[in-house]
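Undergrad: model the structure of this input:
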Amino acid sequence: MKPNRTLQSLSLGIGFLFLYIPILSLVVYSFNASELVTVWSGFSLKWYAAMWHDAELINAAWLSLKIGLMTAFASVFIGTWAGFVLARMGRFRGVTLFNGLISAPLVIPEVIQGISLLLLFVEMGKLLGWPSQRGMFTIWIGHVMLCVSYVAIIVQSRLRDLDPALEEAGLDLGATPLRVFFSITLPIISQALVSGWLLSFTLSVDDVVTSAFLSGPGSTTLPLVVFSRVRLGLNPEMNALATLFITVVTIGVVVANHFMQAAERRRVALAV
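TA: Just a heads-up that it's a prediction; the model follows:
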């Protein structure tokens, strides 16, 4: 029995509307002249101007952006090697423990991770004098711990689909394993690395629970500021800032997707 195309299209359309109507409404109301977020009173850009004079909001946004970039790069670097070990090293002593350590942040509630890291840093501060206070560095460590697992799983899945004959050919031609990795394996799994980078960046910028436990005076991230303000009422400035983030992320995803598709076309052309 052939599937009903009309029903499929309707279901897909409803799904997309459910996902994107809230985002579109946020973008539209960021140009609202009224101080009431849900009452339209005319087109205005005043909330974008007001946002740039909101020091707390701008500082929190820059802090989240810096931590997100640092987390994305560190997670891709560590997670790539972890995924490579899981996919290529076979059964070695401690592989079960290693796999469990990589997978643990995916299943352990984030509040438990935040508490455990908080206690760790407090005890380290007492015994070693480091860290002297919680701030950007401690938040970054917590985010990397969470995001490395996602990158490792993505890279591991991509490597399992990779034909080992390509790497073996490089070894037969005299290349060292390290040269094979950087010249053959890394370009092929580049799409997985870009996906892991984008996912890590998004998780870091969006994180509330871990950041709440690991932040300190002067190190409040954007989600914490938004969460604290929402409890007192919605602020149109946050709509403007969210719209800017949506625009930047959309441009980043489109550009990354363009380069990923171009790389895939080159790979297919070379294979043919």
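Undergrad: only C-alpha atoms from now on, for both contacts and neighbour counts.
TA: OK.
Undergrad: quick one, what contacts the residue nearest to Thr185 when sequence neighbours are not counted?
TA: Nearest non-adjacent residue to Thr185, counting by CA to CA, 6 or more residues apart in numbering: Glu167, 7.1 Å away. Glu167 is in contact with Val180, Phe181, Ile184, Thr185, counting by CA atoms under 8 Å, 6 or more residues apart in numbering.
Undergrad: mind listing what's buried in the helix or strand containing Glu167?
TA: When elements are assigned from DSSP states H and E, Glu167 belongs to helix 164-172. Judged by neighbour count (16 or more other CA atoms under 10 Å), helix 164-172 contains these buried residues: Glu167, Gly170.
Undergrad: residues in contact with the helix or strand following it?
TA: As assigned by DSSP H and E, the chain's next helix or strand after helix 164-172 is helix 177-180. Helix 177-180 has contacts (CA under 8 Å, 6+ apart) with Glu167, Gly170, Leu171.
Undergrad: how far away from the center of its chain is helix 177-180?
TA: 29 Å (CA atoms, centre = their mean, to the nearest Å).
Undergrad: same deal with stretch 73-89?
TA: Worked out by CA atoms, centre = their mean, stretch 73-89 lies 16 Å from the chain centre.
Undergrad: doesn't Ala60 make contact with Met51?
TA: No: using CA atoms under 8 Å, Met51 makes no contact with Ala60, being 12.0 Å away.
Undergrad: quick one: end-to-end length of stretch 50-61, please.
TA: End-to-end distance for stretch 50-61, by CA to CA, to the nearest Å: 15 Å.
Undergrad: tell me the buried residues in that stretch?
TA: Neighbour-count burial for stretch 50-61 flags Met51, Leu57, Ile58, Asn59, Ala60, Ala61 (criterion: 16+ other CA under 10 Å).
Undergrad: would you do the same for the sequence below? I want to compare the two.
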Amino acid sequence: MKKSRLPMVLLGVGLAFLYLPIVLLVVYSFNDNRSLTVWTGASLRWYHELIQDGQMLEAAWLSLRIAFATACGAVVLGTLAGLMLARFGAFRGRALFAGMISAPLVMPEVIMGLALLLLFVSAEQLIGWPAGRGVLTIVLAHITFTMSFVAVVIQSRLVSMDVSLEEAAMDLGARPAKVFFVITLPIIAPAIVSGWLLAFTLSLDDLVITSFVSGPGSTTLPMIVFSSIRLGLKPEINALATIVVAVVATGIGLAGFLEARRARIREREESQAGRV
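TA: Predicted coordinates for the structure are as follows:
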């Protein structure tokens, strides 16, 4: 019986819709012409211009620092929140707590950005902290909405985890803290890494919330790109986007290679144990 080619055709159309714009962006980053649609020849001109664009490089470095701090803070708070939802049972206020954790996942970013701005302004008037809007308020705002994503990832991993491993460790005399660091933490480590990467990506990509809580001297890369689009997109952005795509693709390829290598090692060890 001949299989239908329709699923493969639809898959090809979907992949082309997703990745063809990225391919065009990479190709036109090597275009010698300032126009984003007219090809006049291959050149590294815009990469050279990017290296000399101090404002864009400073914004990119600031975005990376904010994303790193956000991811670390979101992982700590999100892991604690996930542990409470997965391990503490039906405590008083659980429904309210779960709702507060889930709210940033569905709340429009415009509403959340405005709410955080009002919070920071009110806090400054009452206690004098934070003083103005800048990097600190951006990091706090990003942690507020990214920790919800981390909490969902950690909670899902803890729910599917075999609780008997922790119970066996406690039956052997291990204290709860040691059980967490020796048993639970290594098992949920992949989920923690996934949550960290997710928070890092969300923070690096955020524009709406950042626009509300940023101030002078705290212009991030998405804000630079957005303002460039309104005033006329610069070809240097294509070069910067190509570098980001290359870094992400390298990281994904390296992660896939390490995962495949670990799977082969696991299969080899299981086969050797089976022969023994």
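Undergrad: my read is that Leu146 of structure 1 contacts Val107, right?
TA: No: with contact defined as CA under 8 Å, Leu146 of structure 1 does not reach Val107; the gap is 10.4 Å.
Undergrad: who has more neighbours, the two?
TA: Leu146 (25 against 7; other CA atoms under 10 Å).
Undergrad: wait, a helix at that one?
TA: Yes: according to DSSP: H, G, I helix; E, B strand; the rest coil, the state of Leu146 of structure 1 is that of a helix.
Undergrad: got a list of what it touches?
TA: Leu146 of structure 1 neighbours (CA under 8 Å, 6+ apart): Pro105, Leu106.
Undergrad: check the gap between it and Pro131 of structure 1 for me.
TA: Shown here: Leu146 of structure 1 relative to Pro131 of structure 1, a distance of 20 Å by CA to CA.
Undergrad: what's the answer for Ala212 of structure 1, then?
TA: 17 Å.
Undergrad: how about the helices of the stretch 1-150 of structure 1, start to end?
TA: In the stretch 1-150 of structure 1, the segments counted as helices under DSSP state H, counting those that start in this stretch are 5-29, 46-52, 55-88, 95-107, 110-128, 136-160.
Undergrad: which of those helices sits most buried?
TA: Highest mean neighbour count of the helices of the stretch 1-150 of structure 1: helix 136-160, a mean of 23 (counted as mean count of other CA atoms under 10 Å).
Undergrad: what stretch of structure 2 does that helix fall on?
TA: Aligned by TM-score structural alignment, helix 136-160 of structure 1 falls on residues 135-159 of structure 2.
Undergrad: not counting its neighbours along the chain, what's nearest Gly113 of structure 2?
TA: Ile209 (4.4 Å).
Undergrad: now do Tyr47 of structure 2
TA: Counting by CA to CA, 6+ apart, the residue nearest Tyr47 of structure 2 is Ala239, at 5.6 Å.
Undergrad: same for the helix or strand hosting the one you found, what does it pack against?
TA: Here Ala239 of structure 2 sits within helix 235-275, counting by DSSP H and E. Applying 3 or more CA pairs under 8 Å, 6 or more residues apart in numbering; DSSP states H and E, we find helix 235-275 of structure 2 packed against helix 6-28, helix 45-52.
Undergrad: so which of those helices is nearest Ala174 of structure 2?
TA: Proximity to Ala174 of structure 2 (CA to CA) singles out helix 6-28 among those, at 50.2 Å.
Undergrad: give me the mean deviation of the closest one from structure 1.
TA: With the two structures superposed, helix 6-28 of structure 2 lies on average 1.3 Å from its match in structure 1, counting by mean CA distance after the TM-score superposition for structure 1.
Undergrad: Phe92 of structure 1 and Arg231 of structure 1, how far apart?
TA: 51 Å.
Undergrad: tell me how far Cys10 of structure 1 lies from Asn4 of structure 1.
TA: To be clear, residue 10 of structure 1 is Leu; Cys isn't right here. 10 Å.
Undergrad: ok, Pro223 of structure 1 next?
TA: From Pro223 of structure 1 to Asn4 of structure 1 the distance is 43 Å (CA to CA).
Undergrad: quick one, which of those two is more surrounded?
TA: Pro223 (21 against 8).
Undergrad: so the more buried one: helix, strand or coil?
TA: Applying three-state DSSP: Pro223 of structure 1 is helix.
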